[in-house]
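Trainee: below is the sequence, then the predicted model.
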Amino acid sequence: MDELSKLFQDLMAFAAVVDAGGFNAAGARFGVPPSRLSRSVAALENKLGVHLLVRTSRRFTVTDIGRRTYEDAVSVRAQLQGAAAAASDSRGEPSGLLRVLCPMALASALVGRIAIEFMSRYPRVKIVIESTDGRSRPFVAPADLAIQPSLQPLRDSSLVARRLANAHYVVVSAPGLAHEIPEDPGPTDFPCFPAVGWTFFPDPAHWSLHHSRHGQHEITVDVRFSTDNLLLIREAALAGLGVAQLPHALCRQDIEEGRLRVIAPDWAAPQVGVYVLYPSRRALTLAGRRFIDALEEGMASLERDMR
């Protein structure tokens, strides 16, 4: 049993390293020295008699047999998580650790508050929120749930994807830019706009906007600052660097208090779907299921407020 236990530990260490994309990243995520993870992977390779990783001074690549071994390790881990979830659920009360991946701006605007209220309701639950930039990325093992914005419906047979809400975006600027922007701009008026770009979109300088009379137009704007962080885009807009597309929920108070104003109100910015992803319902704990319910309730309430 000791040998089997060591094999399992080394296998999980290998999966963690592949998930994180490196020994240092895995060490930081799990609080384990990278040197210990390296020894575990080396011991696993020695035990199996194969090379799972090809290491260089800067990075590593996963071999073909390493990829198959990783998939087996993920399967074993999912079965163990499922067994633990079933045991936890038998108590009838949400409990345990819940790890959530969430875009930083969404965590600040809504999900963090929902998590705090959820933990007050269910004191046996511990929640860890890891911030992301909102881009799609492989689902990593330490996370139970991933909250993912997307311009297109998500289709991945390996994951369950539930749509939580539509994020409504508005085109805003600081009041100081008012003199540079026409009251009712046409499609050709947009290129003169100084703009703040969001790298979530394929090209931050090309905006897709829809007008009730002019129809759909691809607008080219003069991007002076761009970032993958919506919180920084909001700060840049507040500082008057340019026009920005922002979720209404993120800038509603700024609009109400006059720090930002909606420009070109007849032009509709794209709606971005907000999804929650998880590997399978079988491996999702009662805490995870209840938290998804809380997310749906919170986002539905926010959508009603936006109307």
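Mentor: Happy to help now that I have it. Values in this document were obtained by computation on a predicted structure and should not be read as measured data.
Trainee: hey, let's count contacts and neighbours off CA atoms from now on
Mentor: Fine.
Trainee: which residue, other than its chain neighbours, is closest to Val140?
Mentor: In this structure, Val140 finds its nearest non-sequential neighbour in Asp19, 5.4 Å apart by CA to CA, 6 or more residues apart in numbering.
Trainee: tally of neighbours for the one you found?
Mentor: 19 (other CA atoms under 10 Å).
Trainee: show me the strands in the stretch 201-307 of the chain, by range?
Mentor: 206-211, 215-220, 222-227, 244-247, 261-262, 267-268, 272-278 (DSSP state E, counting those that start in this stretch).
Trainee: can you say which of those is packed in most?
Mentor: Highest mean neighbour count among these (mean count of other CA atoms under 10 Å): strand 244-247, with a mean of 24.
Trainee: give me the residues contacting stretch 69-76.
Mentor: With contact meaning CA atoms under 8 Å, 6 or more residues apart in numbering, stretch 69-76 is reached by Leu11, Met12, Phe14, Ala15, Val18, Leu52, Ala141.
Trainee: show me what counts as buried in it.
Mentor: By neighbour count on 16 or more other CA atoms under 10 Å, the buried set for stretch 69-76 is Thr69, Tyr70, Ala73, Val74.
Trainee: take a look at this one as well, against the first:
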Amino acid sequence: MDRWQGMQVFVRVAESGGFAGAARALNMSPPAVTRAVAALEARIGARLLIRTTRRVALTEAGARYLEDCRRILAEIEEAEATAAGAMATPTGTLTVTAPVQFGRLYVLPVIGEYLDRHPAVAARALFLDRVIDLVEEGADVALRIGDLPDSGLSAIRVGGVRSVVCAAPVYLERHGTPREPGDLSHHTIIGRSDRATVAEWRFGPDRRRAVAVRPRLVCNTIDGALAAALDGRGIVRLLSYQVAPALAEGRLVRLFEAQEGPPMPVHVVSPEGRRAPAKVRAFVELAVERLRADPRVNPQAG
């Protein structure tokens, strides 16, 4: 087995957390995988993995070598893809992940336009209200809301969204309109959580003012909390993009707008940046253009 293949095996073992998983993924026998890693360690002269009965873990040298292997293998794949034309023409399957409602409202239309433009590409929409590891889940592009941790991912900011307190006009007619956040203690609150506990809503440009609220109704989904608010069941706090259609239609009224906290950034994230294949670069360019032009995602566009 040559050095390039040995690197592939090592990377797969590290990502799978074991020799058996790597063997299945590579269609090799576990002994062959073990021999390949041992040969690589012998060639390098350093131990890369710590073996236990259940899984393997990277040594310090192994962690550094894993990063180098990923970079080298990516460069080899890029060279091969360039020769085959994949870097020039979008082909293959593109996987895009985003929060559920954001994906449905704002990302799905972009995917539809992208597919119209590039008939040689198929798309997979992975809409989840949790952050996933792009490499482990096999995703090409992610839409992320909130501050990003330091990582090797390429990120382009396309806008920002705020936490918005709102209620239906029928609720405000029945119970009055709160004038400032402290008035919330006298109103019915709809909680957006899976735990029926006291919630703390923060206000102001520095988010230092904390107001404790006791939800009377708690919904574990955004759609549930939004539906309850539209039905006049109470005051809810959701992200601005989640309530934008209802606010535009007058079905909800925005409260305390002057006391809202700073916006949370929205980024288009991909793991390969400029070295990404054409299918990824084409989607990122389109998504950035469309989302930056949407005032519901990027208020400055309005």
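Mentor: Cool, got the structure. Remember, it's a predicted structure, so these values are computed and weren't measured experimentally.
Trainee: one step back: may I see the strands of the stretch 201-307 of the first structure organised as CSV, with distance to Arg304 of the first structure added?
Mentor: Below are the strands of the stretch 201-307 of the first structure laid out as CSV (distance: least, CA to CA, whole Å):
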stretch, distance to Arg304 of the first structure
strand 206-211, 22
strand 215-220, 26
strand 222-227, 29
strand 244-247, 15
strand 261-262, 19
strand 267-268, 18
strand 272-278, 16
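Trainee: returning to what we had before: I'd like the contacts of stretch 69-76 of the first structure as CSV, with secondary structure appended.
Mentor: Formatted as CSV, the contacts of stretch 69-76 of the first structure follow (DSSP: H, G, I helix; E, B strand; the rest coil):
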residue, secondary structure
Leu11, helix
Met12, helix
Phe14, helix
Ala15, helix
Val18, helix
Leu52, coil
Ala141, coil
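Trainee: farthest-apart pair in those residues, please.
Mentor: Longest distance between any two of the contacts of stretch 69-76 of the first structure is 18.5 Å, between Leu52 and Ala141; criterion CA to CA.
Trainee: the more surrounded of the two?
Mentor: In this view Leu52 of the first structure and Ala141 are compared by other CA under 10 Å, and Leu52 has more residues nearby, 24 against 17.
Trainee: what distance do you get for the residue nearest to Val140 of the first structure to Ile181 of the first structure?
Mentor: 47 Å (CA to CA, to the nearest Å).
Trainee: next: Val125 of the first structure.
Mentor: Relative to Ile181 of the first structure, and taking CA to CA, Val125 of the first structure is found at 50 Å.
Trainee: burial measure for the closest residue to Ala36 of the second structure other than its chain neighbours, as a count.
Mentor: Of all residues beyond its chain neighbours, the one nearest Ala36 of the second structure is Gly6 (5.7 Å), with distances taken as CA to CA, 6+ apart. The number of residues packed near Gly6 of the second structure is 20, by other CA under 10 Å.
Trainee: in which helix or strand would I find Gly6 of the second structure?
Mentor: Using DSSP states H and E, Gly6 of the second structure sits within helix 3-16.
Trainee: restricted to helices, list the buried residues of stretch 69-76 of the first structure.
Mentor: Thr69, Tyr70, Ala73, Val74 (DSSP state H).
Trainee: how about the last one, what's its match in the second structure?
Mentor: This means Val74 of the first structure. In the superposition onto the second structure, Val74 of the first structure corresponds to Arg70 when matched by TM-score structural alignment.
Trainee: now do the strands in the stretch 51-200 of the second structure.
Mentor: Assigned by DSSP E, counting those that start in this stretch, the strands in the stretch 51-200 of the second structure fall at 56-58, 92-98, 121-127, 141-145, 154-161, 163-167, 189-192, 199-203.
Trainee: just checking, what packs against the second one?
Mentor: Using 3 or more CA pairs under 8 Å, 6 or more residues apart in numbering; DSSP states H and E as the contact criterion, the elements in contact with strand 92-98 of the second structure are strand 121-127, strand 141-145, helix 278-292.
Trainee: go again using 7 Å as the cut-off
Mentor: In terms of contacts (3 or more CA pairs under 7 Å, 6 or more residues apart in numbering; DSSP states H and E), strand 92-98 of the second structure is packed against strand 121-127, strand 141-145.
Trainee: with mean neighbour count and distance to Arg192 of the second structure added, can I get these in CSV?
Mentor: Output for those, formatted as CSV (neighbours: other CA atoms under 10 Å; distance: least, CA to CA, whole Å):
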stretch, mean neighbour count, distance to Arg192 of the second structure
strand 121-127, 16, 19
strand 141-145, 23, 17
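Trainee: would you list these in a markdown table and tack on distance to Val213 of the second structure?
Mentor: Listed next are these as a markdown table, based on distance: least, CA to CA, whole Å:
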| stretch | distance to Val213 of the second structure |
| --- | --- |
| strand 121-127 | 30 |
| strand 141-145 | 24 |
